[in-house]
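# My questions are about this predicted structure, shown below with the sequence.
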Amino acid sequence: MTQPVAEDFWADLRLSTQARIGLGRAGDALPTSRVLEFKAAHAAARDAVHVPLDASTFAARVAEVGLGDPAVVSSRASTRSEYLRRPDLGRMPESLDEIVSEEADLGFVLADGLSPRALEEHGVGLLTALKEALSQYSIAPPVVATQARVALGDHIGLAMGVHTLVVIIGERPGLSVADSLGIYLTHLPKPGRSDADRNCISNIHPPDGQSYANAARVAALLISGARELGKSGVALKDTSAAEALEG
């Protein structure tokens, strides 16, 4: 009887995961093709972190979504190297003079975070889906933030005068995914908010990750809940998956 080939077995399992499984062996080492794949993935992750966002070009694309002309702000981290070495500077704004208070229900900040590539590839698509899912609310003109950490949004949200802030930010790249976005939702944003005051929706990078439409749907449910509860964070739970199973 012909024995099954191990490579064929692992190939079927790889269809359900982006993890590196069943890499094989060439003598006492990995096959050359697997080593090269790893190096390529590592290089892509490094590029995703270090290649800066073209803020002016990206802002022009954001304006086409129809939420108004975006302001562009930067954190106090003056370079990408400083941003990576000094997370504290990425949480503080250099200036908020470009932001006009709108007293709107919602505000969006599109931040480069640890993957400007993710924001460039998925930011406009996700913002468009959020606009459609949240059409019942008043929405302030968006803000594009560079060298930004999540907490920079607290300063921006307060300056915008919005009740709920949605930060769309590039997530830390890994060796499987270098272009993933996250959403961080904060109700009544102000400096001093902690991660316990936020809700996160992660792994947004279609077609392999979460879709724009599903992320927007969950965000809409969380925003509705935050407005009803008067707060976001650990007190606010996303129950959409459980409700879907019960249905």
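That came through fine.
# CA only for contacts and neighbour counts going forward, please
Noted.
# Name the SS class of V72, please.
Under DSSP: H, G, I helix; E, B strand; the rest coil, V72 falls in the strand class.
# Confirm for me that it is in contact with Q147.
No. Contact between V72 and Q147 fails when scored by Cα atoms under 8 Å: they sit 11.4 Å apart.
# Comparison target, given below:
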Amino acid sequence: MSEDRNDNDRPLSVAERFAELARLTPARIALGRSGASLPTRELLRFGLAHAQARDAVHEPFRPAEIAAEISALGLTSMMVESAARSREDYLRRPDLGRSLSPESRALLEAARGDYDLAVIIADGLSSTAIHQNAIPLVAALLPLLQRQGLELAPIAIAAQARVALGDEIGQHLGARMVLMLIGERPGLSSPDSLGAYLTFAPRPGLTDAARNCISNIRPGGLAFQPAAVKLAWLIEQALRRGLTGVELKDESERAIEGRMTEQGDGTLGLAKPRPSKPRLSN
């Protein structure tokens, strides 16, 4: 195997090899050392990342701002909450985050209809992820759902929510399928990671085996537009086949290649959609 070399055709040192590797990933590798410990700069960086992860979990959720941004997209929304009455309850009692409050059940029943899809925006374990990434993803996804001609329920903005809360929300709304956009557990390099969970025929008691998940949606991970195309493909296939979860494999790469075009500035943009009559509820 030939040696890696620098621009001067000199074999790379061990430190240079690690530096090259470190440039390819946000993972903490090749940090160096000072005696038997980390260098001070790396210790400070670790402390900052840990603080950012904690802040993401405890950042107050701002559902009114989310509702205003949804309205600007031409959609209606409704605010619901889980049975967890505080952030402390939510963190200590995961089961409370999986069931609705009585008031929210009544609100959802009043909005019940014949919907193809219910989109839920939930704080989860990172309100930071929602505040930064949920609306850009919805904006990228909306034209693709319009092309499919889907009937959308009012978007539910859910506080103190776990993933499974979407099952009960979808059942009360009468939706054939739910898309839960939720803040994922913060990592030390990604406090703003957004997860998207799709569940067909939602109802309480389902396990994660019944869901499809796309994770790490954020500018530093999976970008909004490719994520939207993946979600649109999965939604279309789930409604066609009547299932989600382990039996529905993500084979959307061909769809992404077909629906994304290279723009003159080097960025990826959606190809012009086929004309169709949207049936979105306002």
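Thanks, I have it. For clarity, every value in this text was computed on a predicted model and none was experimentally measured.
# Can you calculate the TM-score here?
In this superposition the chains share a TM-score of 0.92, using TM-score structural alignment, normalised by the length of structure 1; 243 aligned residues with a Cα RMSD of 2.0 Å.
# which of V72 and Q147 of structure 1 has more neighbours?
Each of V72 of structure 1 and Q147 has its neighbours counted (other Cα atoms under 10 Å); Q147 has more, 30 against 21.
# Under the alignment, what does the more buried one map to in structure 2?
Aligning on TM-score structural alignment places Q147 of structure 1 opposite Q160 in structure 2.
# Please apply the same query to G170 of structure 1.
So, by TM-score structural alignment, G170 of structure 1 is matched to G183.
# got it, and L134 of structure 1?
Aligned partner of L134 of structure 1 by TM-score structural alignment: L145.
# likewise L188 of structure 1?
Counting by TM-score structural alignment, L188 of structure 1 corresponds to A201 in structure 2.
# Please tell me I have it right and its match contacts M177.
Yes. Applying Cα under 8 Å as the test, A201 of structure 2 and M177 come out as touching, 5.5 Å apart.
# Secondary structure element holding the residue mapped onto I66 of structure 2 from structure 1?
By TM-score structural alignment, I66 of structure 2 lines up with F58 in structure 1. Counting by DSSP states H and E, the element that carries F58 of structure 1 is helix 55-63.
# Same question for S215 of structure 2.
Using DSSP H and E, S215 of structure 2 falls in strand 211-217.
# start and end residues in structure 1 for whatever helix or strand comes next after that strand, please.
From strand 211-217 of structure 2 onward toward the C-terminus, using DSSP H and E, the following helix or strand is helix 224-241. The aligned range for helix 224-241 of structure 2 in structure 1 is 212-229, by TM-score structural alignment.
# Mean deviation, the matching stretch versus structure 2?
When structure 2 is overlaid, stretch 212-229 of structure 1 sits 1.2 Å from its aligned residues on average, using mean Cα distance after the TM-score superposition for structure 1.
# Please compute how far that stretch lies from its chain's middle.
How far stretch 212-229 of structure 1 lies from its chain's middle: 15 Å, per Cα atoms, centre = their mean, to the nearest Å.
# on that earlier part again, what about the residue nearest to the match of L134 of structure 1 when sequence neighbours are not counted, distance to I130 of structure 2?
Spatial nearest neighbour of L145 of structure 2, chain neighbours left out: A232 (6.7 Å); criterion: Cα to Cα, 6 or more residues apart in numbering. Relative to I130 of structure 2, A232 of structure 2 is positioned 20 Å away (Cα to Cα, to the nearest Å).
# ok, residues contacting the one helix or strand F38 of structure 1 maps to?
Applying DSSP H and E as the criterion places F38 of structure 1 in helix 32-50. Here helix 32-50 of structure 1 makes contact (Cα atoms under 8 Å, 6 or more residues apart in numbering) with 23, 26, 80, 114-118, 172-179.
# Cool, thanks, talk later.
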